[in-house]
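Trainee: Provided below for reference: sequence and predicted model.
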Amino acid sequence: MTVDHIRYDLLAQEALRSVVRRVLSDAARDGLPGDHHFYISFDTRAPGVRLSQRMREKYPEEMTIVLQHQFWDLIVTEAGFEVGLSFGGVPEKLVIPLSALKGFFDPSVKFGLQFELATPEGAEAQEAPASVDLPAGAGRPSRGAASEPALASARRAPGQDAPGSATTAEAAQDGAEETPARTGGAEVVQLDVFRKK
């Protein structure tokens, strides 16, 4: 078996993360255009992730945030981004390195990316979720406007209401360990598909 000394898989992951960085930079500068909004999944245990102890206890492994109506102070750097969000009426500031990303999805155009987290040599790669669940009937975001976002999980309980109110946002927070759901026609392709086995 041939050894990939170039590590095309890592180069491709880096290039895809730069797509997310560019999209978030544009949103920070100009607001969200049209119906675009983002579901961003990340590993809460990854180096460089900063969130409150309350959020870390509630989401010890993975968290998905929604940048749609209400978010503030979105700052994007070469290494990651920080953003202010409200969870159950409590404002929080999150710092998320791009290396911690597990998934990015824009349901307005059914565009999605999944990422593999870098693991130390010899460690097993972490498995990304099969899909990012979309809320049915997500509201139209205003360009650069703000109203409370909902916290979603990459996995939601069947029949759970779409995010959008404080009560459904709290329900979404409690659905972190449920079964995965499909994205309604959007297919997210993992880079493993292109690798020789």
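Mentor: Received, thanks.
Trainee: hey, let's count contacts and neighbours off CA atoms from now on
Mentor: OK.
Trainee: check contacts around Ile65.
Mentor: By Cα atoms under 8 Å, 6 or more residues apart in numbering, the contact list for Ile65 reads 39-41, 150-153.
Trainee: in a strand, it, correct?
Mentor: Yes - assessed with DSSP: H, G, I helix; E, B strand; the rest coil, Ile65 lies in a strand.
Trainee: check the gap between it and Thr119 for me.
Mentor: 23 Å (Cα to Cα, to the nearest Å).
Trainee: can you tell me what sits against the longest helix along the chain?
Mentor: Ordering each helix of the chain by length in residues (DSSP state H) puts helix 8-30 first. With Cα under 8 Å, 6+ apart as the test, helix 8-30 has contacts from 33, 73-78, 80, 98-99, 104, 113, 115-116, 143-144, 191.
Trainee: and if you look at stretch 99-109?
Mentor: Residues outside stretch 99-109 that contact it (Cα under 8 Å, 6+ apart) are 17, 20, 35-44, 46-47, 49, 79-80, 111-118, 128-129, 132, 134.
Trainee: got another one to weigh against that:
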Amino acid sequence: MTGTIDYGNLMHRAMRGLIQEVLTAVQSDGLPGQHHFFITFDTMHPDVEIADWLSDRYPEEMTVVMQHWFDGLEVTDEGFSVTLNFGENPEPLYIPYDAIKTFVDPSVEFGLRFETQDEEDGEEIEEVEEAPLQAVEEEDEPRKDAEVVSLDSFRK
């Protein structure tokens, strides 16, 4: 056993497990009530699978919305796959949990942010932050397409 408890890594795994548990429930029962998710992920993560045109358009990170229409949600221990609609073009995505930068459910003002910071010795560490969010006003008409959004409006 080492001389310290790695709370950062433990929190990192617990929060990724929370995302997996939420998505597993959605896979079996659908999205309850007004719940919906903004998921920002690193498009350069080696295990992310997205269409070439999406990675060309979003070469660093991308935010998708799971709300009114999504199909084929499959949740595993490593990540999840889902088909979303981009301008009437259904596209399959595979997103490993380790690629997720933020997971936000604005309907209940819940959000997780995973930040990578460089330590002095050059190693990277993950910092997990749970951030309360301001309520997001919903549109009257449901959106059919996936959206890429900026989360800057949710940050304090």
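Mentor: That came through, no problem. From a predicted model like this one, the values you see are computed outputs, not experimental measurements.
Trainee: among the contacts of Ile65 of the first structure, pick out the one closest to Thr167 of the first structure, please.
Mentor: The closest of the contacts of Ile65 of the first structure to Thr167 of the first structure turns out to be Ala150 (Cα to Cα; 9.6 Å).
Trainee: aligned partner of that closest one in the second structure?
Mentor: Structural correspondence for Ala150 of the first structure with respect to the second structure (TM-score structural alignment): Ala146.
Trainee: right, and its match touches Val65 too?
Mentor: Yes - in this structure, Ala146 of the second structure is within contact of Val65 by Cα atoms under 8 Å, at 5.5 Å.
Trainee: more crowded one of the two?
Mentor: Remark: of Ala146 of the second structure and Val65, Ala146 carries more neighbours, 24 against 21, as counted by other Cα atoms under 10 Å.
Trainee: give me the secondary structure label for the more buried one.
Mentor: coil.
Trainee: quick one, what contacts it?
Mentor: 64-66, 69, 84-87.
Trainee: can you name the two of those that are farthest apart?
Mentor: Largest pairwise distance in the contacts of Ala146 of the second structure, by Cα to Cα, is 14.5 Å, between Met66 and Gly87.
Trainee: name the nearest residue to the spatially most central residue of the first structure, ignoring sequence neighbours.
Mentor: Central residue of the first structure (Cα atoms, centre = their mean): Ile40, 1.3 Å from the mean position. Nearest non-adjacent residue to Ile40 of the first structure, counting by Cα to Cα, 6 or more residues apart in numbering: Phe104, 4.7 Å away.
Trainee: do the same with Asp71 of the second structure
Mentor: Closest to Asp71 of the second structure by Cα to Cα, 6+ apart is Thr83, at 5.0 Å.
Trainee: now the helix or strand containing the one you found: buried residues?
Mentor: Following DSSP states H and E, the helix or strand that holds Thr83 of the second structure is strand 79-86. If you call a residue buried by 16 or more other Cα atoms under 10 Å, then strand 79-86 of the second structure has these buried ones: 79-85.
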